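Peer 1: here is my input; please provide its structure:
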Amino acid sequence: MSVNSDAIFVNGNRPTPLDRAAQAFCEICSRTDAPTLNGRTLGHGLPPRPISVRELVELLPLLQPVARDVVWRELVRLVRTSGEPWPTIAVGLALPGLRTAAARLVRDYSGDPEDLDSELVTAFYEALAGADIDGPMVCAKLRATAYNQVRRMRYSAMAYAARTRDLDSLSEPSLIPARDGHPDFVLASAVNAGVITREEAELIGASRLERTSLSAVAQRLGLPVTTAWCRRKSAEARLTAWIKEDKSSS
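Peer 2: Down below sits the predicted model:
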């Protein structure tokens, strides 16, 4: 049995974090030694034999809810006790629901959708590692935990963007101190003045001026997306105040 990658991988000009998660999952499924679950031990109507993860893609939607929860509890147990590749497998099996959640999160969102996608994958990993899985609908509970975490971040990001619109127009001459003349020089001057760090300047310059996705910049700097977002938010607040103070004194 093979995995229909078209069902979980969306081709595009630039793969999203969810696309990359799907790609990693497909690579695991294509291995000749793809991991398996012990259906005999799990019971609940599951085939009494080793069940490969590639087979789970088609099998899970056909199972009764109780059996699906048994499978997901076993997946979570393996994530927490054995590590990779089980987190990647769990994300891959949850992709249809995660894509639906991602589509809801990016609706009317003015920022980079890839940031939310990346944060959703990260939040799902965190839910796998620590969320309460007692009770029914285990996968839905994990997904809801991740969704709600990113929804709170989305709300905070949009509210913050509304308060710092100056940064979206950083390249406009009216917002740049006269002595600098170019947004890159503004960032360099802010670093020299001790307003922001070099790493923070890189975060702002790459994601705001060069329009590189925050998740890509975070990966380049070796930072989790959440950390990069928080650091950029703090740095932008200091930079905005510094620019406004410089303008008022010139």
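
Peer 1: going forward, measure contacts and count neighbours with C-alpha atoms only.
Peer 2: Will do.

Peer 1: okay, now the nearest residue to Gly45 once chain neighbours are set aside: neighbour count?
Peer 2: Once flanking residues are discounted, Gly45 sits nearest to Ala67: 7.2 Å by CA to CA, 6 or more residues apart in numbering. Other residues lying near Ala67 total 17 when counted by other CA atoms under 10 Å.

Peer 1: quick check: which element contains Ile51?
Peer 2: Under DSSP states H and E, the secondary-structure element containing Ile51 is strand 50-52.

Peer 1: that strand: what's the following helix or strand?
Peer 2: In N-to-C order, the element after strand 50-52 by DSSP H and E is helix 53-59.

Peer 1: list the contacts of the residue nearest to Ser52 when sequence neighbours are not counted.
Peer 2: The shortest distance from Ser52 to any non-neighbouring residue, by CA to CA, 6+ apart, is to Thr36 (4.1 Å). Going by CA atoms under 8 Å, 6 or more residues apart in numbering, Thr36 touches Pro50, Ile51, Ser52, Val53.

Peer 1: may I see those residues arranged in JSON lines, with neighbour count and distance to Ser207 as well?
Peer 2: Converted to JSON lines, the contacts of Thr36 look like this (neighbours: other CA atoms under 10 Å; distance: CA to CA, whole Å):
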{"residue": "Pro50", "neighbour count": "14", "distance to Ser207": "46"}
{"residue": "Ile51", "neighbour count": "18", "distance to Ser207": "43"}
{"residue": "Ser52", "neighbour count": "17", "distance to Ser207": "41"}
{"residue": "Val53", "neighbour count": "24", "distance to Ser207": "37"}
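
Peer 1: run this one through as well so I can compare:
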Amino acid sequence: MHHRHQAHRTDSARPHSDLRSPLGELEQVFLALAHRAEPLTFPAHLVCDEPDRAAWPVDRVRTHLAHPSTRAELREQTWRELVRRAQTLGEPWDMVAVAMTVPVLRRMLARLARPAHLERAEVEQEALAAVAVTLRSVDAGTGRLDRELFAAADRAVHRLVYAARRRTARETGQTAVHLNRLCSMPHLECGGSVDELTLLDRAVEARVVDVAEARLIARTRLDGEPMSRLAVERGVSVRQLYRYRHAAEQRLADHLRRHLREL
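Peer 2: Just a heads-up that it's a prediction; the model follows:
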């Protein structure tokens, strides 16, 4: 089963579709903090050579932080203070520190060669989780803290891609082929070939998956609906919904393999 890949834009005016991604959702929260009536600010002298400037909104700090003209020592002391605040003050600084990585993560993930069946949102979530975990544990005195964070994200997404490719080779290479075979084979009970929705219906009848799981698979894999939309509908996190779908698809794959052995 496949889902449609939806391209995303990266212009400053975030489109509604961007809210369907973990990076987009984090970006909206970050910008809201920077543009509220009393914006969240950061000492300007840590990131620029203008001592007369007391403080900047956090989004301006991020822009300056990423600019090529910003000296390495200023960039390093900014990251050191960001990590210190995240570790000692918690919210909202832990979220702000993670959000500071979003522009680089976007570029990094845009270059990532991921399997078609591995959803963009899942990769983004993995990258952000790696940054957040590293942010809590990294030594604030370490040099080039930003590299530590980006390296952790890079390792995490490549592990995810590697695992997805192995799973594809092991299961999609077998189960998806099995699925295609089942869809195209004539069956005595129906007198013709079946499609993926019919197979899902039969899996529900056989109590392999329940109705909610079948609908989740159909809407995300066949219709291409974003997981974030369904997570909102069901009142659960996107990550929890991925795990829920994965468990259902594993049972479905096992069921298909057993069915093929019986033919």
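
Peer 1: mind giving me the packing neighbours of the strand holding Ile51 of the first structure?
Peer 2: Applying 3 or more CA pairs under 8 Å, 6 or more residues apart in numbering; DSSP states H and E, we find strand 50-52 of the first structure packed against strand 36-38, helix 39-42.

Peer 1: Ser249 of the first structure: which of the ones you listed is closest?
Peer 2: With CA to CA as the measure, strand 36-38 is the member of those nearest Ser249 of the first structure (67.1 Å).

Peer 1: now do that closest one: distance to the chain's middle.
Peer 2: Between the centre of strand 36-38 of the first structure and the centre of its chain there are 28 Å (CA atoms, centre = their mean, to the nearest Å).

Peer 1: compared with the second structure, how much does that strand deviate?
Peer 2: Overlaying the second structure shows strand 36-38 of the first structure at a mean distance of 2.8 Å from the equivalent residues (mean CA distance after the TM-score superposition for the first structure).

Peer 1: hmm, back to that, what separation do you get for the residue nearest to Ser52 of the first structure and Leu59 of the first structure?
Peer 2: To Leu59 of the first structure, Thr36 of the first structure is 13 Å away according to CA to CA, to the nearest Å.

Peer 1: just the helices in the first structure please.
Peer 2: 17-29, 39-42, 53-59, 65-82, 86-93, 95-106, 113-130, 138-163, 183-192, 198-204, 214-221, 225-249 (DSSP state H).

Peer 1: who's in contact with the fifth one?
Peer 2: Yep, that's helix 86-93 of the first structure we're talking about. So helix 86-93 of the first structure is in contact with 21-22, 24-26, 28, 53, 56-57, 75-76, 78-79, 121, 124-125, 128, going by CA under 8 Å, 6+ apart.

Peer 1: okay, the angle between that helix and helix 138-163?
Peer 2: Using axes from the mean of the first three to the mean of the last three CA atoms, to 10 degrees, the direction of helix 86-93 of the first structure lies 80 degrees away from that of helix 138-163.

Peer 1: helix 86-93 of the first structure vs the second structure, average distance?
Peer 2: Mean for helix 86-93 of the first structure is 3.0 Å (mean CA distance after the TM-score superposition for the first structure).

Peer 1: which of the helices of the first structure sits closest to Ala7 of the first structure?
Peer 2: helix 95-106 (8.4 Å).

Peer 1: buried set for that closest one?
Peer 2: Neighbour counts using 16 or more other CA atoms under 10 Å place Leu95, Leu98, Arg99, Ala101, Ala102, Leu105, Val106 of helix 95-106 of the first structure among the buried residues.

Peer 1: grab the nearest non-local neighbour of the second one.
Peer 2: Counting by CA to CA, 6+ apart, the nearest residue to Leu98 of the first structure once its immediate chain neighbours are dropped is Arg143, at 6.8 Å.

Peer 1: just give the number of residues close to the aligned residue in the second structure for the one you found.
Peer 2: Counting by TM-score structural alignment, Arg143 of the first structure lines up with Phe150 in the second structure. By other CA under 10 Å, the residues close to Phe150 of the second structure number 20.

Peer 1: surely Phe150 of the second structure and Ala129 touch.
Peer 2: No: counting by CA atoms under 8 Å, Phe150 of the second structure stays clear of Ala129, with 11.5 Å between them.

Peer 1: what residues are up against Glu119 of the first structure?
Peer 2: By CA under 8 Å, 6+ apart, the neighbours of Glu119 of the first structure are Val150, Val225, Thr226.

Peer 1: how far away is it from Ala178 of the first structure?
Peer 2: 38 Å.

Peer 1: same deal with Glu84 of the first structure?
Peer 2: Plainly put, Glu84 of the first structure is 53 Å away from Ala178 of the first structure if you go by CA to CA.

Peer 1: next one: Arg211 of the first structure
Peer 2: 24 Å.

Peer 1: cool, and Cys29 of the first structure?
Peer 2: For Cys29 of the first structure relative to Ala178 of the first structure (CA to CA), the value is 58 Å.

Peer 1: same drill for these two, tell me which one is more crowded.
Peer 2: Cys29 (22 against 13).

Peer 1: which residue lines up with the more buried one in the second structure?
Peer 2: Alignment note: Cys29 of the first structure maps to Ala34 in the second structure; criterion TM-score structural alignment.

Peer 1: I figured that match hits Pro57, correct?
Peer 2: Yes: assessed by CA under 8 Å, Ala34 of the second structure is found in contact with Pro57 at 5.3 Å.

Peer 1: anything in contact with each of these two?
Peer 2: Leu40, Thr41.

Peer 1: in this structure Thr16 of the first structure contacts Glu114, no?
Peer 2: Yes: the criterion here is CA under 8 Å, and Thr16 of the first structure meets it with Glu114 at 6.1 Å.

Peer 1: burial of Ser249 of the first structure, as a residue count?
Peer 2: Neighbours of Ser249 of the first structure using other CA under 10 Å come to 7.

Peer 1: do you know how far it is from His182 of the first structure?
Peer 2: 19 Å.

Peer 1: give me every residue that touches the most centrally placed residue in the first structure.
Peer 2: Nearest residue to the geometric centre of the first structure (CA atoms, centre = their mean): Ser118, 1.7 Å. For Ser118 of the first structure, the contact set (CA under 8 Å, 6+ apart) comprises Thr16, Pro17, Leu18, Ser215, Val225.
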